[in-house]
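> this one's structure only:
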């Protein structure tokens, strides 16, 4: 089951940034500017942030297997609309339709994952499923762009539609039938408004903003500051992606052993590496080292923060997980925007310092999260009640 969920997360994850590499083709074909075509990325992000929690709360009482299949079919339909879109407006519509399933499906995948393993393996299981997203960044998007270059920008969306349908069939075969827990909407809302949950969500957003501030402009940093050629930059980005995949899996295992220490340690280490970027970027050898370290730490947020959120969400975690998924996207958008402002002002080399400040802010928030520094930070405490509660309603 975990393998099927990982594959499905890979398919959904590929969609978010796929169009970013196809913007010139989309603009030429649909008769719009590249800047206008780029709003298809924004439309998807807005659909995730706004529509994700709404879809999640509306479907919280539906059987889990049927919901997973339905969300993937909605995702497939959105990408089919993109592949066939006769106009820019229809392309936007397809992107929004696909985005509505994004947060809700990732939320469901995380919850199904935690309910299928023993409490002491929750962090590892979340990291395994989340690795589908890392692989999407590492391979899915570049391969999609290659397909688009050879067969036109519509082809990757057609392929993604086919993959979504195949993933739907796979889930239909392997997911066990499971009724939704008898949770009430007001319980879900009350969970989201708890102080520890809000702090975890805010921490997630700050950490992702720190990562995005540097990563969004990593390529120009490596070419303009470090002096690498475009081919070398492509290789370094693959190194970053491979490190990101490995780092997430390692963080998941560490979270199972000591969640609080892993959260604090990874955020502190990430902040330190980001602070070194301006110095390390001046030499090629040190730039390679810092890119690898950055990759190893950048993806540790997913398993650690999702595990921490589940610890505090108790028996009504669905909406909280969905909002936390949205927090990832909000953080990415915020970091990219902040980085853009600095780059426009000539501060490309100093992005790491700004990102480190954001990271330290996230570290400060973790100290305010109830129970993080006490014995209750052990993951088993939080997830055991969640899984026991889930079992009562299956």
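Noted; the coordinates are in hand. What you see is a predicted model, and the numbers here were worked out from it, not measured in a lab.

> make it CA atoms for all contacts and neighbour counts henceforth
OK.

> and residue 242, helix, strand or coil?
helix (DSSP: H, G, I helix; E, B strand; the rest coil).

> For it, list the residues it contacts.
Shown in contact with residue 242 (CA atoms under 8 Å, 6 or more residues apart in numbering): 138, 295.

> Check which helices and strands the host helix or strand of residue 134 sits against.
Per DSSP states H and E: residue 134 is located in helix 122-135. Judged by 3 or more CA pairs under 8 Å, 6 or more residues apart in numbering; DSSP states H and E, helix 122-135 is in contact with helix 2-18, helix 88-115, helix 230-257, helix 301-313.

> next helix or strand past it?
Heading C-terminal from helix 122-135 (DSSP H and E), you reach helix 141-151.

> Give me the helices and strands touching that following helix, please.
With 3+ CA pairs under 8 Å, 6+ apart as the test, helix 141-151 has helix 2-18, helix 154-174 packed against it.

> Check which helices and strands the shortest one is in contact with.
The reference is to helix 2-18. helix 39-46, helix 88-115, helix 122-135, helix 141-151, helix 154-174.

> buried residues in it?
2, 4-18 (16 or more other CA atoms under 10 Å).

> Is residue 244 in contact with residue 298, as I believe?
Yes. Using CA atoms under 8 Å, residue 244 is in contact with residue 298, at 6.2 Å.

> also this one, for the comparison:
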């Protein structure tokens, strides 16, 4: 196992300043809660539209497939906004940037509430999606900075926890509001969450003046690093299987498992609880070893999806494995986010933001490929089987990443100054 060369510092050690080190645990705790609250709002607005498509279509007098472009517009905003905003705002204070991003997010959702026509609603959803990736990327960097090198992945997981909690609490509550008082009320509650997050960020975030800022050209340098692309590919391929599974979970449980429609929300809640558990466990695991955390998550995802495909007709097994898939897939997020921050060197903001572009690409690709295998006549077991192969493909990409790192450096690759522990 190779060691760090004498006098060499990890990126975390270089960026760790006395201000960060002296930040009290109370300040760190409230700052991370504020950051996670923003994640809760983002997760709520991202997923609530899926459950309200019939309401949106009826209200705007368009077909449900046409209304589905509302979801696509938001996802496109995420993919476009993450790299663009991260590069163009490289010189901004991280505190100011986070507040500005949450303000833009809130304005986009307010525009959604007020949109008088389908065309303007599409524009509003695109605008609301633009800050998504950049917010999570910068929030992850800030959380890691405040927590310090030993607990940075755990802090990243805590920020992402807001996204997971949204699936358990925010989305069901907003969906109920939308069905009861009209779909616009669901997005109105997101506006309230956005305003609360802005107030929380203003009150709880320290100045963060000790965090280094860069410039657009430095940030764009992340796109020239092979390890950044490898890590993004792991997320796109590895998570594609989870999204293939999740996109058709409702139909799988009612058609193949035989659950009543009334029990499907319970399964979705179990998946959301699994996501919460996965974030917590994944953050702790990544602080021990980033590479093994990613590998373990991919292996666990492949096994869980394989078992689900084999046992889906058993209701109890299907429900338990739905929870396990939520745990295994989400456990990789803190590790992937941390690995991107490590391999990007000075271009951390862009790399961290790109993680969420990659996950949205995985979302779209997984849903598409799942539909392809179902449409080919393989049935509702097929998306889970597809997910197994995609998780295995993610392991292969990880292996290629480690090989490339070894050959390019001439020694065993390290992640965040810690050896991978994978002897190649």
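Now that the structure is in, tell me what you want to look at. Only a predicted model underlies this, so the values are computations on that prediction, with no experimental measurement involved.

> Superposed, how do the two chains score by TM?
For this chain pair, the superposition-based TM-score is 0.93 by TM-score structural alignment, normalised by the length of the first structure; 382 aligned residues with a CA RMSD of 1.8 Å.

> if we can go back for a sec, who wins for proximity to residue 352 of the first structure among the helices and strands packed on helix 2-18 of the first structure?
helix 122-135 (21.8 Å; CA to CA).

> Where does the closest one end up in the second structure?
Helix 122-135 of the first structure falls opposite residues 152-165 of the second structure when the two are matched by TM-score structural alignment.

> Against residue 326 of the first structure, how distant is the aligned residue in the first structure for residue 123 of the second structure?
Aligning on TM-score structural alignment places residue 123 of the second structure opposite residue 93 in the first structure. To residue 326 of the first structure, residue 93 of the first structure is 20 Å away according to CA to CA, to the nearest Å.

> check contacts around the closest residue to residue 63 of the first structure other than its chain neighbours.
Setting aside the residues directly before and after it, residue 63 of the first structure is nearest to residue 179 in space (CA to CA, 6 or more residues apart in numbering), at 4.3 Å. By CA under 8 Å, 6+ apart, the contact list for residue 179 of the first structure reads 62, 63, 64, 393, 394.

> Same question for residue 278 of the first structure.
349, 350, 351, 352, 353.

> isn't the last one right up against residue 275?
Yes. The pair residue 353 of the first structure / residue 275 is scored as a contact, 4.9 Å apart, by CA under 8 Å.

> Counterpart of residue 388 of the first structure over in the second structure?
Per TM-score structural alignment, residue 388 of the first structure is not aligned with anything.

> name the helices or strands packed onto whichever strand or helix holds residue 388 of the first structure?
Assigned by DSSP H and E, residue 388 of the first structure belongs to helix 379-393. On a contact count with 3+ CA pairs under 8 Å, 6+ apart, helix 379-393 of the first structure meets helix 88-115, helix 301-313.

> May I see the buried residues of it?
For helix 379-393 of the first structure, by 16+ other CA under 10 Å, it's 379, 380, 381, 382, 383, 384, 385, 386, 387, 389, 390.

> Then stretch 70-82 of the second structure?
70-82.

> Nearest to residue 14 of the second structure, out of those: which one, please.
Nearest to residue 14 of the second structure among these, with distances taken as CA to CA, is residue 82, at 25.2 Å.

> mind checking how far that closest one is from residue 358 of the second structure?
10 Å.

> now swap in residue 247 of the second structure and tell me
For residue 247 of the second structure relative to residue 358 of the second structure (CA to CA), the value is 17 Å.

> What of residue 214 of the second structure?
From residue 214 of the second structure to residue 358 of the second structure the distance is 23 Å (CA to CA).

> For those two, indicate the residue with more neighbours.
residue 358 (25 against 17; other CA atoms under 10 Å).

> What is the burial count for the equivalent of residue 296 of the second structure over in the first structure?
Taking TM-score structural alignment, the alignment pairs residue 296 of the second structure with residue 265 from the first structure. By other CA under 10 Å, the residues close to residue 265 of the first structure number 13.

> got it, and the one 4 residues further on?
Counted with other CA under 10 Å, residues neighbouring residue 269 of the first structure total 16.

> Equivalent analysis for residue 317 of the second structure, please.
15.

> what do we get in the first structure for it?
Per TM-score structural alignment, residue 317 of the second structure is aligned with residue 286.

> Next up, the contacts around that match.
With CA under 8 Å, 6+ apart, residue 286 of the first structure has these contacts: residue 280.

> So it versus residue 222 of the first structure, what's the distance?
Applying CA to CA to residue 286 of the first structure and residue 222 of the first structure gives a distance of 11 Å.

> overlap in contacts of those two?
If you check residue 286 of the first structure and residue 222 against CA under 8 Å, 6+ apart, no residue is contacted by both.

> one step back: ok, and the contacts of residue 278 of the first structure in the second structure?
Contacts conserved in the second structure for the contacts of residue 278 of the first structure, counting by both residues aligned by TM-score structural alignment, their matches' CA atoms under 8 Å: 349, 350, 352, 353.

> Give the burial count for the last one, as a bare number.
Each residue near residue 353 of the first structure was counted by other CA under 10 Å, and the total is 21.

> so is the aligned partner of it in the second structure in a helix, a strand, or just coil?
The alignment partner of residue 353 of the first structure in the second structure, by TM-score structural alignment, is residue 385. With three-state DSSP as the basis, residue 385 of the second structure sits in helix.

> One more: residue 299 of the second structure?
Applying three-state DSSP: residue 299 of the second structure is helix.

> who's in contact with it?
With CA under 8 Å, 6+ apart, residue 299 of the second structure has these contacts: 391, 392, 395.

> Next: residue 35 of the second structure.
So residue 35 of the second structure contacts 139, 159, 197, 201 (CA under 8 Å, 6+ apart).

> which one in the first structure is aligned with it?
Residue 35 of the second structure maps onto residue 5 in the first structure, by TM-score structural alignment.

> Distance of that match relative to residue 67 of the first structure?
Counting by CA to CA, the gap from residue 5 of the first structure to residue 67 of the first structure is 13 Å.

> again with residue 128 of the first structure
21 Å.

> Specify which residue of the two has the higher count of neighbours.
Comparing residue 128 of the first structure with residue 67 by neighbour count (other CA under 10 Å), the higher total belongs to residue 128, at 23 against 18.
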